[in-house]
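> I would like the atomic coordinates for the input below:
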Amino acid sequence: MSSLRDITVIAPHFKRRLSGVTSTVVQLVPEQVRLGRGIVTLGPGLPDSLPKMRWAQLPELWKRPAGGRSRIWHARRNSEMLPGILMRSVLRMPLKLLFTSAAQRNHSRYTKWLIRQMDAVVATSARSGSFLEVPHTVIRHGIDLEVFHPPQDLDDTIGATGLPGRFLVGCFGRVRHQKGTDLFVRAMIELLPQHPDWTAVVCGRVTAEHQVFGDELKRAVAEAGLSDRIRFLGEVDDIKPWYRRLTLYVAPSRNEGFGLTPLEAMASQTAVVASDAGAYAEQIVAGETGAIVPAGNYDALRDAIEPYLADPALAEEHGRKGLEHVRASFALRGEAEALERVYSAMINL
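From the prediction side, this is the model:
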């Protein structure tokens, strides 16, 4: 990045590990650039393809952008709100502060204080907005329909994987209790013996603190004699084709912020069974694009999955309807355009 003269939005990203926020920034920023917004990211953990500013350029934020009175510091974490407050209120940089909140829980006193210092707040769902005590705008996340798309060739089929069976059911994300991976594995152990055409895959990293949890799941699968039909693939290089290879995707999280994986699956023409954690219930049309069950309720999850295993044609039908639904209601451009309206209002204050 040579100059910040034409940059009006800074999107800090102060976390190295991949997260839902990372996925949001990676998908959204290029779309915002296509809309003509001067935006850069700041921080580690992001691909080199994104527009970035250097830490050494922070003093340039004392200068106003070309043709404007201030820039927007668009934070998505506590660790990003606090520096924005310091730069605006202590160092007197011409910044407006925007926070996007995805959390669906009561905020701590510290977080509430940070949020009250913001010039504007966005909630990623009506549910997350219900936990805010300040005026806010609800802007749901969108999905890049060019990146996530329906199957196109043989590489997008179970045949390309070398796995047994005719149909794949999958659960993606970090392997941990919060994500409900154990609920998915338990359901597969119970259901797959009655449905020999199906194979289950778990894609996601097992971090050191959750290694025992992951090992216990693998042990349970082995004891059930299903190690060939319930596969733990770890963190795959590219998750996108795996969505296209699935006939059914399961998102069994006990707790989520927003949660993009059901949208990624539906954009790939895959039916979804999900808990009501995060914004999942606002993404799925129950009975048309998939099913929603109470978070943490194993029996309800198993019973929602079983009809799809018994009738793959139902899963395929709901996958087609899910694609139509995402195209109509969750296109990434819609999210970018809604943020543009917020940015414009803030800059013109």
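> from here on, contacts and neighbour counts on C-alpha atoms
Noted.
> all strands in the stretch 101-250 of the chain, in order from the N-terminus.
Applying DSSP state E, counting those that start in this stretch to the stretch 101-250 of the chain gives strands spanning 120-123, 137-138, 167-172, 198-203, 230-234, 248-251.
> Give me the helices and strands touching the last one, please.
Meaning strand 248-251. Packed against strand 248-251 by the contact rule (3 or more Cα pairs under 8 Å, 6 or more residues apart in numbering; DSSP states H and E) you find strand 167-172, helix 261-267, strand 271-275.
> this one next, for a side-by-side:
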Amino acid sequence: MSTTENRAAAGPAVADVGAVEVIAPNFKRRLSGVTTTIIHLVPVQMRTLGIATVGPGLPDTLPKLRFGQLFGLLKRPKKRPFRIWHARRNPEMLAGIVLRDVFRAPVKLLFTSAAQRDHKPYTKWLIRRMDAVIATSGRSGSFLTVPHTVVMHGIDLGQFRPPAIPDDDFAATGLPGRYAVGCFGRVRHQKGTDLFVEAMIALLPQFPDWTAVITGRVTPEHRGFADELKKKVDAAGLSERIVFLGEVPDVKVWYRRVSLYVAPSRNEGFGLTPLEAMASRTPVVASDAGAYAELIVPGKTGAVVPAGDGNALREAIRPYLADPALARRHGEAGLADVIERFPLEREANAIAEVYERMWARG
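The predicted model follows:
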């Protein structure tokens, strides 16, 4: 049994509250992009910081503060003048404000904003009460009215990697065709799954070597949307070449199996899937939702089209289906770009610099 498995079997790794310098709260039980960020980032931050999480929905391998330990936050940490409460959602900002301003705990508040829209008045009120703010992209920063630092998300290059073994090949799936184009994530209108399906219905009859693969959960409120898409696929006679896999045990291998990844979201927070694809040596066609346009180098690592524009999406996909060699070249370039610009360690280091500035200001 590995060290990680031993820790998981023993239960949550309870943190020593006196040694905790940074707290990463997570007040949402269901997996989300924010939760995924915490899961990936905290193990890297643990190498140089006393950091702990608090809240549900996180693996037991991460250091955690039990709610009973929160009273320990009323005392200063052993090595710092105060702790940093690093919030990423409204309820977490509010909890930090209560901790600092009501209970007078020695904490300073940091908020990371990924929103690609104007904030609502309540959120603006919360943000104004933060001691420092991070934006995850230039676009998200453009909606902030307070000083902020842009720190873009990174990707774990150990978990997301190029194909290396036979199971990474599309042939291992048993699906028809020689190449695959993928669209991963929750199946819903916001994610643009319908735009992808419509593009595939138009393109696949012209490119018999290609199969489309859709993975992701369908929640009850979006069941009708997903069922309508499947009906369209059946009516087009493409049910064997546009495949809905649902939730898969490990989506990482699917990034390696597809020769092109499509991210057609109508709106997005940051959006990690293009980085996950490029780290797997797969080029990306994406909308300009979220931070996608800041992640992709058009004509080199993929293509970017206006969000919601199905015709533009279809025509941006077409050259890759017509020329798999183009997909390979852009996949190689995407991998090199991610290694240079988006390793997870680079994100962790940039956030650590924000922490140090906060401690230096006192």
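> how about a markdown table for the helices and strands packed on strand 248-251 of the first structure, with distance to Ser329 of the first structure and mean neighbour count added?
Formatted as a markdown table, those follow (distance: least, Cα to Cα, whole Å; neighbours: other Cα atoms under 10 Å):
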| stretch | distance to Ser329 of the first structure | mean neighbour count |
| --- | --- | --- |
| strand 167-172 | 23 | 24 |
| helix 261-267 | 10 | 28 |
| strand 271-275 | 16 | 29 |
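> And Pro166 of the second structure, how close does it get to Leu335 of the second structure?
Shown here: Pro166 of the second structure relative to Leu335 of the second structure, a distance of 20 Å by Cα to Cα, to the nearest Å.
> Looking at those two, which is more packed in?
Leu335 (24 against 10; other Cα atoms under 10 Å).
> Just tell me what that one corresponds to in the first structure.
With TM-score structural alignment as the criterion, Leu335 of the second structure lines up with Leu323 in the first structure.
> so who does that match touch?
Pro150, Met266, Ala267, Ser268, Gln269, Thr270 (Cα atoms under 8 Å, 6 or more residues apart in numbering).
> next one: Arg88 of the second structure
Pro25, Asn26, Val34, Phe111, Thr112, Ser113.
> 10 Å instead?
By Cα atoms under 10 Å, 6 or more residues apart in numbering, Arg88 of the second structure lies in contact with 24-27, 34-35, 37-38, 110-114, 134.
> Make a markdown table out of those and add distance to Ala236 of the second structure and neighbour count.
Formatted as a markdown table, the contacts of Arg88 of the second structure follow (distance: Cα to Cα, whole Å; neighbours: other Cα atoms under 10 Å):
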| residue | distance to Ala236 of the second structure | neighbour count |
| --- | --- | --- |
| Ala24 | 48 | 21 |
| Pro25 | 47 | 25 |
| Asn26 | 44 | 21 |
| Phe27 | 43 | 19 |
| Val34 | 37 | 16 |
| Thr35 | 38 | 20 |
| Thr37 | 39 | 16 |
| Ile38 | 42 | 18 |
| Leu110 | 51 | 24 |
| Phe111 | 47 | 24 |
| Thr112 | 44 | 23 |
| Ser113 | 42 | 24 |
| Ala114 | 38 | 27 |
| Ile134 | 46 | 23 |
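> Can you tell me which of those is nearest Ile317 of the second structure?
Nearest to Ile317 of the second structure among the contacts of Arg88 of the second structure, counting by Cα to Cα, is Ala114 at 27.2 Å.
> which of the strands of the stretch 101-250 of the first structure sits most buried?
strand 248-251 (a mean of 28; mean count of other Cα atoms under 10 Å).
> And the host helix or strand of His318 of the first structure, what's buried?
Under the criterion of DSSP states H and E, His318 of the first structure resides in helix 312-329. Residues of helix 312-329 of the first structure classed as buried: 312, 314-327 (neighbour count, 16 or more other Cα atoms under 10 Å).
> This completes my enquiry, with thanks.
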